[in-house]
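pasting the structure only:
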């Protein structure tokens, strides 16, 4: 049976916080293998979100940690605080700006010293915008594996062949850690295109036209569910055993996709009490 996991981000308003809680409670019913929280500019917000997700019934939480938001001297204390907030591991990332004396391998080493169970890192089926080449992406992934990473989660993509080719190239480079594909269900097509441009994710012309037409015809959600379900099915048919969903703190589309993949949500007793 294919495993699933979810990513959430810290809310910025009270209304958004309530929306996050509702989404987390709904998605907890699918018994994800783990759930992660992205790193806010204020790390304290990440800790608050970890606590909120734990209250919502999600387990085996992972905290994103980036080199750009942490000072080396503060990292051990922050990781301890993350563990106290409910994190069993971390997702170690470089971040969007130049590191302040930290390297991703430093994050991995510190996580090992703090006895974190899971140490995830990023991987890129399409070349990272700041990478010199696709080979340098693989070289970095191998370096992160050698430093002690236990698994990798990829940037999102829209075409299964990108992930499958990357997985095969990684294996040929001696990369043996599990590589989980990151899936971004389209919640807002305009916003999704902007995110894709910023991280180098390709969008085929026919896919772009399909989403644009679906929005014009008032069936954007149906299109999003169909596209992501088809992508996930193609990955599963090619041996993928775990899918990681970028939820955007919304449950409806993600729930529909998980259901289409044969996942049956369990009703929480505290939600019906």
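Here it is on my side, so go on. Owing to the predicted nature of the structure, the values given are computational and were not obtained by experimental measurement.

CA atoms for contacts and neighbours, from now on please.
Noted.

now tell me what touches the longest helix anywhere in the chain from outside.
When the chain is parsed with DSSP state H, its longest helix is helix 220-237. Residues from elsewhere that reach helix 220-237 (CA atoms under 8 Å, 6 or more residues apart in numbering): 2, 158-160, 164, 183-187, 210-211, 214, 243, 253-254, 256-257, 260-261.

quick one: which of the residues you listed sit in helices?
Those of the contacts of helix 220-237 lying in helices (DSSP H): 160, 164, 210, 211, 214, 253, 254, 256, 257, 260.

what about the residue lying closest to the third one once chain neighbours are set aside, distance to residue 11?
Right, residue 210. Excluding its sequence neighbours, the residue lying closest to residue 210 (CA to CA, 6 or more residues apart in numbering) is residue 223, at 7.9 Å. To residue 11, residue 223 is 27 Å away according to CA to CA, to the nearest Å.

same question for residue 33.
Remark: distance between residue 33 and residue 11 (CA to CA) = 23 Å.

same deal with residue 130?
With distances taken as CA to CA, residue 130 is found 28 Å from residue 11.

neighbour count: the two, which is higher?
Counting neighbours by other CA atoms under 10 Å for residue 130 and for residue 11 shows that residue 11 has the greater number, 19 against 10.

okay, pairing it with this:
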């Protein structure tokens, strides 16, 4: 009988921290789903929850409403996404001040996608913030905000090289970024090679891995193509033939996500950012495997 290898992911007291990303709802039905998911995940005590900002600032009002409600009605720490697109510096600064007045102290600063969507050439708005590093500096000038930025283990689709992409990350750090959240990836080796290159450039802020639990493989693959993330052949094979088999697909999705995050834990990762797609069950299950449990008071309230 072979001895069991030591697995940090099996140590129940390992300090794991998680954060969750949501997007603002478009319809009453989507809003109900969002808040049901927030209520499900909140008892796990996330470090923060972020709310996305649509291409071209298209969800500005809905993002603000969602974040403001999080401040008013929950004990969660919301992080509002903000972009440089389709607005002057004055207009963006006004949004930042409005967040501050609403009680928000954490912003995820992004360059953002053009209003026409991914694949359209980016052009800075006349009189606007030109790059995400400029936006970071602007936010820091306005108030006592914590600022998170993006990182790309396989480089941003518009960057000429990974070195150019690292130059952009370094500029954001130099302007005051406190942490970076990575684009999702499915090959953990890619993430660790990226961390090595980040560290070799003297970039010392935390890089939190972004995890996308695959709720729908076709949708995830399309999203990956638009954002420059690769989809390994082995991952496609896991979901092959399950297009009409929802029950099995859910089991496979849970197994794939668990395999990825537990391997990251075994290799020293303790912080995770989950792209929830406003769905809670799969993310909740993964967090349970990571050892997270609902706070006793929250669990008792849910059972009442």
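Noted; the coordinates are in hand. This structure is a prediction, so every number in the text was calculated from the model and none was measured.

TM between them?
The TM-score (TM-score structural alignment, normalised by the length of structure 1) is 0.94; 273 aligned residues with a CA RMSD of 1.6 Å.

still on that earlier bit, any idea what the residue nearest to residue 210 of structure 1 aligns with in structure 2?
When structure 2 is aligned by TM-score structural alignment, residue 223 of structure 1 is paired with residue 252.

can you give me the neighbour number for its match?
Neighbours of residue 252 of structure 2 (other CA under 10 Å): 17.

please enumerate the helices of structure 1.
Ranges of helices within structure 1 are 14-28, 43-55, 75-84, 104-113, 134-147, 160-172, 189-199, 205-216, 220-237, 252-260, 269-272, based on DSSP H.

how distant is the first one from the center of its chain?
I take that to be helix 14-28 of structure 1. Put simply, helix 14-28 of structure 1 sits 17 Å off its chain's centre (CA atoms, centre = their mean, to the nearest Å).

what comes up buried for it?
For helix 14-28 of structure 1, the neighbour count (16 or more other CA atoms under 10 Å) marks 17, 20, 21, 22, 23, 24, 25, 26, 27, 28 as buried.

so which other helices or strands are in contact with it?
Contact here means 3 or more CA pairs under 8 Å, 6 or more residues apart in numbering; DSSP states H and E; on that basis helix 14-28 of structure 1 packs against helix 43-55.

quickly note the distance from the aligned residue in structure 1 for residue 84 of structure 2 to residue 107 of structure 1.
In structure 1, the residue paired with residue 84 of structure 2 is residue 67, using TM-score structural alignment. Counting by CA to CA, the separation of residue 67 of structure 1 from residue 107 of structure 1 is 8 Å.

one more: residue 190 of structure 1?
Distance, residue 190 of structure 1 to residue 107 of structure 1, by CA to CA: 34 Å.

for residue 128 of structure 1, same thing?
Separation of residue 128 of structure 1 from residue 107 of structure 1 (CA to CA): 20 Å.

ok, residue 209 of structure 1 next?
As judged by CA to CA, residue 209 of structure 1 and residue 107 of structure 1 stand 41 Å apart.

show me which of the two is the more surrounded one.
Between residue 209 of structure 1 and residue 107, counting by other CA under 10 Å, residue 107 is the more crowded of the two (29 against 12).

aligned against structure 2, show me the partner of the more buried one.
Residue 107 of structure 1 maps onto residue 135 in structure 2 when the alignment is built from TM-score structural alignment.

and the residue lying closest to its match once chain neighbours are set aside, how many residues sit next to it?
In space, residue 135 of structure 2 comes closest to residue 129 once its chain neighbours are excluded; the distance is 5.8 Å by CA to CA, 6+ apart. Using other CA under 10 Å, the number of residues around residue 129 of structure 2 comes to 24.
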